[in-house]
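# sequence and predicted structure below; questions after.
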Amino acid sequence: MTETPAIRRVDLDITGMTCASCVGRVERKLGKLEGVSASVNLPLESAAVEVPPSVTDEQIVAAVDRAGYTATIRQAQSDATPTGVTSPRHSLPEHDEHADHSDHSDHSDHMNHGPSGDMIRPRLIGAAILTFPLFLISMVPALQFPHWGWAALVLATPVTLWAAWPFHTAAFKAARHGSSTMDTLVSIGVLAAWAFSTVELLLDPGMTAMAGAAHGGGMASMADHQLYFETAGVVTTFLLLGRWLEARAKRQAGSALKSLLDLGAKTATVLRGGVETTVPAAQLVPGDEFVVRPGEKVATDGYVISGHSALDTSLITGESVPAEVGPEDTVTGATINTSGRLLVRATHTGADTTLAQMGRLVSDAQTGKAPIARLADRISAVFVPIVLVIAVITFTLWLIFSGDLHAAFRAAVAVLVIACPCALGLATPVGLLAGTGRASQLGILIRGPEVLEDTRTVDTIVLDKTGTVTTGDLAVTSVTPLQEQSHGYDAGRLLLLAGAVEAHSEHPIATAIVAAARERSDSGHIPEVTGFTSAAGGGVHGTVTDGSQTGHRGWSDPVPIDGQSPRDLTTHEGGLLSVAVGRSDYMATQLDSGALTAAEKQQLTAAEEAGATAIWVAVDGQIAGIISLQDTVKESSAPAIARFKEMGLRPILLTGDNAAVATQVAAAVGISEEDVFAGVRPEDKVAKVTELQRGGRVVAMVGDGVNDAPALAQADLGIAMGSGTDVAREAADITVMGSSLGQVAQSVQLSRKTLGIIKSNLFWAFAYNTLGIPVAALGLLNPMLAGAAMAASSVLVVANSLRLTRFGR
């Protein structure tokens, strides 16, 4: 069987795009290359391109060039890239108006499309200064003087040919490639008003020889003269003003990602040969040991070697309570050390850090397209040519039925100006910029824009218990040896044997058992294990070396840990012991008898009815005892579940724990007893999600462990707790970097609000163009007012999106 060729991703920076039709043309050109698919983002001036091995980077760049734009391949991160910044795309430096646009490494401000705000500002100022007197002398007869038309020509010419130059150049580039954009409409409208007026003035130089005051003063109508210089000036000024305001607002919408990536530490104090040396954080490599003093940022991801402190993780997780850390605890780059001195060993640097991965997820979400955006793209692809045809038809019909050349001209120009689809092109991407940027500030990562659509339809939310609804910080509360089967092992010895096997597992239950075993061991060490095996959601098995080196402090039988008085016990002289730890169904496969007895089951039931999670321990194929553990419910869980219900979501508790514990937890947080499913194995979690989906439910799954990953992938919407495993986060659509279930509710609310903003943007953009064109064609809209309205529409779309930046404040 032949292998499918690997598809690679190429990120492009593209200059020269100005509207949604530009986006559509670039995507079509790239899509003509065999096996290539592309998603182009207007505000970020970027494209994510899926490319087969048969297509080269040069072909990709050439395709964009044929579309009339300039593309550069975004370079992958080098070793010199600062920690937490994955590429020039992510660093988003301030725009340099003197930068060479051919060298995109120095021109990485993707918050603007077309000319940047810095380039627009001088043209806007010049246009405003010249247009103000131009408007007055053209529209107020009392201010007109003999031959004022020539003064209007002098004022309008630099506005038309210099201030509006960005529109003309963009229109020319599009025309050179046989296409049109919104700039085509603006350029034609402005040039037509200026050229028509200039020709009229040249043909009749004395048409404005009489001062306007002779007409009786007052505000003149557009019909009082045959010159439209003020139309060219006012339209240009309004559109430049709209572009400038739009550029500023979009920069604000995208600033959240830049702020996120600026959080990384710039320097690190590395310990080498016992000497502290300050180096750039970008130079850290895995294995380096660095010092973090109080008030300093952790330079990169790692784990604590020595020291105790509390870390302010709010910048990453969105949670305000500092997290206590000590030896062996993991730490995340960009978090702030609030108290003690820490010595940390780096485990991930550069593009592999949590901060860098967050940046990639946020940027990918902003670059992609929600399904709802595809409709806008399809319409925009044919919109401009249709408008040009409508303008020609408008001019012709007015000329035929009214015989008024000037009225026909005004109507045609108004159609061109009012129809510019800039707002349509900005509706989705700017909403994504603002929404995903705000989400990153709250410690919420949305994998892609299509996720927003999924949150709208979800009606059921399935919650894993341990680590999601509860803290996941299980603690061993008692160990109960079953004397007749325990081979004489007391509670302390059973705990050591169980801890030895569980040390190779990452499950929260295993972590608790190992911690208790180390605490009870005289040396802090536990026996060695070979032949370790694990059954997801069932249990673990291994061969334990139970030698004389291992001493422990024992327990009476049974006794709660908190009430234990330690005493030294004689060390068991043994060889290799077969030890299994797990749930009832798993233990049945490990026992010589192949099944648990009724008496054994009764003892387990008694432990579970006390509200504990009970785990069997078997030695050499025989049940030896029961380990009981308990967990605590997170303070945020009950309020979060109440919010789920307010959003119309049905919360379901799905857990591998026993029914008694699951029911107690559900009652504490407000989940109905009929919505509790206990004793569920990982594969059964997938089956339960599938069952709900087959029943017509649209399911979101929340989890944090490896055993949740299949269900997260199966669900219509997978939400991973950031405190969980990498596997869970990889399988999820949304990751909340904290451990609060409240952030999950917040993520759904923000996703829905972002989608709502995008929809309202698209509605008003469609409605604006749909209603504006016939109004202009009927001659009811002055070209100057059309220019102001078109500029305002783009600004309003961006301003509407910026409401998302205040979410949760």
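Alright, I've got the coordinates.

# from now on I want contacts and neighbour counts done on CA atoms only, so please keep to that.
Noted.

# residue ranges of the strands in the stretch 501-650 of the chain, please?
Shown for the stretch 501-650 of the chain, the strands assigned by DSSP state E, counting those that start in this stretch span residues 529-535, 539-545, 559-560, 576-582, 613-619, 622-630, 650-654.

# JSON lines for those, including distance to Ala62 and mean neighbour count?
Listed next are the strands of the stretch 501-650 of the chain as JSON lines, based on distance: least, Cα to Cα, whole Å; neighbours: other Cα atoms under 10 Å:
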{"stretch": "strand 529-535", "distance to Ala62": "53", "mean neighbour count": "15"}
{"stretch": "strand 539-545", "distance to Ala62": "57", "mean neighbour count": "24"}
{"stretch": "strand 559-560", "distance to Ala62": "73", "mean neighbour count": "15"}
{"stretch": "strand 576-582", "distance to Ala62": "60", "mean neighbour count": "24"}
{"stretch": "strand 613-619", "distance to Ala62": "63", "mean neighbour count": "26"}
{"stretch": "strand 622-630", "distance to Ala62": "63", "mean neighbour count": "25"}
{"stretch": "strand 650-654", "distance to Ala62": "52", "mean neighbour count": "23"}
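
# hold the first one in mind and look at this next one:
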Amino acid sequence: MLGNPNVHRMTTQLTIEGMTCAACASRVGRALQAVPGVTHAHVNLATERAEITGDVTLATLLEAVEESGYGAHPFTPAEDRAAARAAEQHSLGRAAALALALALPLLLLEMSGHLLPAIHHWIAQTIGLPASHMIQAGLATAILAGPGFRFFRLGLPALWRSAPDMNALVAIGAGAAWVYSMAILATTPGEAVYFESAGVIVALVLLGRWLEGRARGRTSGAIRALSRLAPRIARRADGSEVALDALALGDALLIRPGEAIPTDGTVLTGTSFLDQSMFTGEPMPVARGPGDAVLGGSVNQSGALTIRVDKLGGDTLLAGVIRMVEEAQNAQMPIQALVDRITLWFVPAVMAVAALTFALWLAFGPSLAVALTHAVAVLIIACPCAMGLATPTSIMVGMGRAASLGVLFRHGDALQRLADVQGIAFDKTGTLTEG
């Protein structure tokens, strides 16, 4: 078929950067689905990946994601993405630690007096309430301008595009509390301020995202374990070591007893027993001699072997297994479609409820401060992350655990249907071990 070689007529996978909640994933999915030529687009928040099918160039897809406010690049191998996630998690951990360190004295200055009135009197008699409020203003400003600035950097542009997300909710809630408190501090010193609400909100949300990132990182452990089955260094027949990336088809490799086979090949010389249980489920080692095929990731049990390299990189069976697990983890299950429809309208609905709450309390409540605190509470507690993450994270955990036990799912929806299975029948001996 003739045509533009840069046009993708099959499935393209992208790594999406900057998603923090289910609303983000829904927004990226809508942006990709709106691209002319795209027939299907699915974004998985847990794996941070998008799967797109249709006649469209890679550049067009990347541009669509960037216009929606997020970053994207072609999907990279699990090991590379794991390193990037570790760096992101480290940065988020430092931000959460700094925010908590600043929020703790802020919380003590404002709230400890409500628990122990003596502390309130002590603060009033020593530094005075105006000075206490000034210190709180400095701490809250440091939190919002430092570790919490990410919420404003991501949330306000999303709000400007009429596509608010969780970052926008936090930015509006914390920002409103800070602006109101600064106005009180400037006009009527000594009145109640809410700097602790702004600072503690940001600190707790950052802590929650750090814990969420840790949970997501653990779910990809099965894929990393699979990729580590094949060694990164191979040994040529003359005994010299060479990186796996430097091998070529037809190279002769020496496999000593106890070593893992680096890639798929054929035995040239030697006889041995190999542990292939990861691929076949067979508990007993299998005999291999000249002319027999061997699989990368298998472990040589006894004698030394010399093998010829037949497949490399993504063509090996182990790479295919890893690809199968990744595709199954990234698949959209039927229940996820319902979740996506809910989260699409969740954030705008929350903002509408918060605005209504503010208006009602302002009209019938005792003061502006009470109306503000109730509206901020609605904004902050309404995080759709749990809904958006529950299904994809469950898929990742379940399929990752199954892969570690040697059970591989070809399709993501098979896991959901398995809940209704009452029994499994296997036709004859060899079905589980030989296929």
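Yes, it's here. It should be emphasised that the depicted structure is a prediction, and the values quoted were computed from it without experimental measurement.

# now for the strands of the stretch 501-650 of the first structure, which one comes closest to Val61 of the first structure?
Comparison of those against Val61 of the first structure by Cα to Cα identifies strand 650-654 as nearest, at 49.0 Å.

# ok, the corresponding residue of the second structure for Val270 of the first structure - contacts?
When the two structures are superposed using TM-score structural alignment, Val270 of the first structure falls opposite Arg236 in the second structure. Taking Cα atoms under 8 Å, 6 or more residues apart in numbering as the criterion, Arg236 of the second structure is in contact with 242, 251-254.

# 10 Å instead, please
If a contact means Cα atoms under 10 Å, 6 or more residues apart in numbering, then Arg236 of the second structure has 242, 247, 251-255, 306-307 as its contacts.

# repeat that for Pro560 of the first structure.
Here Pro560 of the first structure is in contact with 476-480, 628 (Cα under 10 Å, 6+ apart).

# one more pass at 8 Å, please.
The neighbours of Pro560 of the first structure, taking Cα under 8 Å, 6+ apart as the test, are 477-479.

# which of those residues fall within strands?
Counting by DSSP state E, the members of the contacts of Pro560 of the first structure that fall within strands are 477-479.

# turn the residues you listed into a markdown table, columns for neighbour count.
Written out in a markdown table, the entries for these read as follows (neighbours: other Cα atoms under 10 Å):
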| residue | neighbour count |
| --- | --- |
| Thr477 | 18 |
| Ser478 | 25 |
| Val479 | 28 |
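
# just name the closest of these to Ala668 of the first structure, please.
Sorting these by how near they are to Ala668 of the first structure, with Cα to Cα, puts Thr477 at the top with 20.4 Å.

# show the residue spans covered by the helices in the stretch 151-300 of the first structure.
Listed in chain order, the helices of the stretch 151-300 of the first structure (DSSP state H, counting those that start in this stretch) span 165-176, 182-203, 229-261.

# relative to Ser116 of the first structure, which of the ones you listed is closest?
Nearest to Ser116 of the first structure among the helices of the stretch 151-300 of the first structure is helix 229-261; the distance by Cα to Cα comes to 6.7 Å.

# which SSE is Ala369 of the second structure in?
Secondary-structure assignment from DSSP states H and E places Ala369 of the second structure in helix 368-381.

# that helix vs the first structure, average distance?
Its matched residues in the first structure lie on average 1.1 Å from helix 368-381 of the second structure after superposition (mean Cα distance after the TM-score superposition for the first structure).

# so where in the first structure does that helix end up aligned?
So helix 368-381 of the second structure sits over residues 405-418 in the first structure, by TM-score structural alignment.

# which residue is the nearest non-sequential neighbour of Leu245 of the first structure?
The shortest distance from Leu245 of the first structure to any residue that is not its chain neighbour, by Cα to Cα, 6 or more residues apart in numbering, is 6.5 Å, and that residue is Val795.

# the counterpart of Ala427 of the first structure in the second structure: neighbour count?
Residue correspondence to the second structure (TM-score structural alignment): Ala427 of the first structure is matched to Ala390. The number of residues packed around Ala390 of the second structure, counting by other Cα atoms under 10 Å, is 14.

# so which strand or helix has Val795 of the first structure?
Under the assignment given by DSSP H and E, the secondary-structure element containing Val795 of the first structure is helix 783-801.

# what range does that helix cover in the second structure?
Going by TM-score structural alignment, helix 783-801 of the first structure lines up with nothing in the second structure.

# helices or strands up against that helix?
Packed against helix 783-801 of the first structure by the contact rule (3 or more Cα pairs under 8 Å, 6 or more residues apart in numbering; DSSP states H and E) you find helix 229-261, helix 405-418, helix 422-441, helix 741-777.

# 10 Å instead?
Contact partners of helix 783-801 of the first structure among helices and strands, from 3 or more Cα pairs under 10 Å, 6 or more residues apart in numbering; DSSP states H and E: helix 182-203, helix 229-261, helix 405-418, helix 422-441, helix 741-777.
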